[in-house]
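>>> Sequence unavailable; structure follows:
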């Protein structure tokens, strides 16, 4: 008899817990077979993967025009131009407490873009994530046929 009381009590508790869990959600979704959207729209989500296509209005720079030998292995490579070649965009990489920036240097033959990740000098708690911000830089002259040399480095602030 004692055992029956325990089983009945546990059943009643389970019933009450499931009934009180989220009654509005059960009623709202009753008969609805569509998936529920639980994330923000794509344009509001942070970039978690490197871009594979240039942003709207950008024109991808051909691989033959890029020199990526100085990039770290696995560094994302996406380069595009905007404004008739006067603006060059890249996908950089940053993580944790790091902040990405770009430093351009131009000559008649090439444009060198150094992607810099700056991290704090003092040790501190940081997240363990990678982000891929899209950064742009203005050129003095349109890119034209010049080669783009990509480099990356890390610095302490």
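Done, it's in. All values reported here derive from a predicted model rather than from experimental measurement. Numbering: from 1, shown residues only.
>>> contacts and neighbour counts: CA atoms only from here.
Fine.
>>> I figured residue 151 hits residue 111, correct?
No - judged on C-alpha atoms under 8 Å, residue 151 makes no contact with residue 111 at a distance of 10.9 Å.
>>> which residues of this protein fall in helices?
Assigned by DSSP state H, the chain shows helices spanning 2-21, 23-28.
>>> between those helices, which gets nearest to residue 117?
helix 23-28 (44.3 Å; C-alpha to C-alpha).
>>> and that closest one, how far out from the chain's middle?
Helix 23-28 sits 34 Å away from the centroid of its parent chain (C-alpha atoms, centre = their mean, to the nearest Å).
>>> now do stretch 98-107
In terms of C-alpha atoms, centre = their mean, the centre of stretch 98-107 is found 19 Å from the chain centre.
>>> what comes up buried for that stretch?
98-102, 104 (16 or more other C-alpha atoms under 10 Å).
>>> Pasting the second one now:
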């Protein structure tokens, strides 16, 4: 009886050591140092060195407004068409030719924004989200990234009207 208990304990210890060794080898900094990049890192666009703009690249939502972006005063942002809980935060950047808008996305969707109307009095920004692929499992989280929207002319004193359309 004593022998079998020692044998079982030794087997468990050896198995645990094997599992720990494999786990350490898979996640060790040494094994990761030479691993190929995951593809999520992006290099700055060529020719961007020395430019003064801090606009987030299109299609790459961030969670903080770009450094140097100016908040558009709340009295010049009309978010009445958005759901009550939707953020109504807008910044101008790049001399007012780019709006940086706080959007909403969740699960597998990604926020989209487009200036659908630009007049002397207002700029209408349509906010939507990409549709999740059918059959794809998605988390139920809610995110509020900032996205950039190009304008044809600087914002100036125009009002920004935010609206939301169905997922695309």
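Alright, I've got the coordinates. Quick caveat, the model's predicted, so the values are computed rather than measured.
>>> how about a markdown table for the helices of structure 1, with mean neighbour count and distance to residue 90 of structure 1 added?
A markdown table is the format used below for the helices of structure 1 (neighbours: other C-alpha atoms under 10 Å; distance: least, C-alpha to C-alpha, whole Å):
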| stretch | mean neighbour count | distance to residue 90 of structure 1 |
| --- | --- | --- |
| helix 2-21 | 11 | 47 |
| helix 23-28 | 10 | 43 |
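>>> Throw the ones you listed into CSV and include distance to residue 140 of structure 1, thanks.
Below are the helices of structure 1 laid out as CSV (distance: least, C-alpha to C-alpha, whole Å):
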stretch, distance to residue 140 of structure 1
helix 2-21, 62
helix 23-28, 57
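>>> now for the ones you listed, which one comes closest to residue 80 of structure 1?
Nearest to residue 80 of structure 1, of all these, is helix 23-28, at 45.2 Å by C-alpha to C-alpha.
>>> center of structure 2, which residue is that?
Central residue check for structure 2 by C-alpha atoms, centre = their mean: the C-alpha nearest the mean position is that of residue 61, 3.7 Å away.
>>> Tell me the spacing between it and residue 8 of structure 2.
Between residue 61 of structure 2 and residue 8 of structure 2 the computed distance is 54 Å (C-alpha to C-alpha, to the nearest Å).
>>> go on, residue 94 of structure 2?
For residue 94 of structure 2, the distance to residue 8 of structure 2 - C-alpha to C-alpha - is 69 Å.
>>> so who does the residue nearest to the centre of structure 2 touch?
111, 145-147 (C-alpha atoms under 8 Å, 6 or more residues apart in numbering).
>>> can we see that at 6 Å?
145-147 (C-alpha atoms under 6 Å, 6 or more residues apart in numbering).
>>> Quick check: the gap between residue 106 of structure 1 and residue 70 of structure 1.
Counting by C-alpha to C-alpha - residue 106 of structure 1 and residue 70 of structure 1 are separated by 17 Å.
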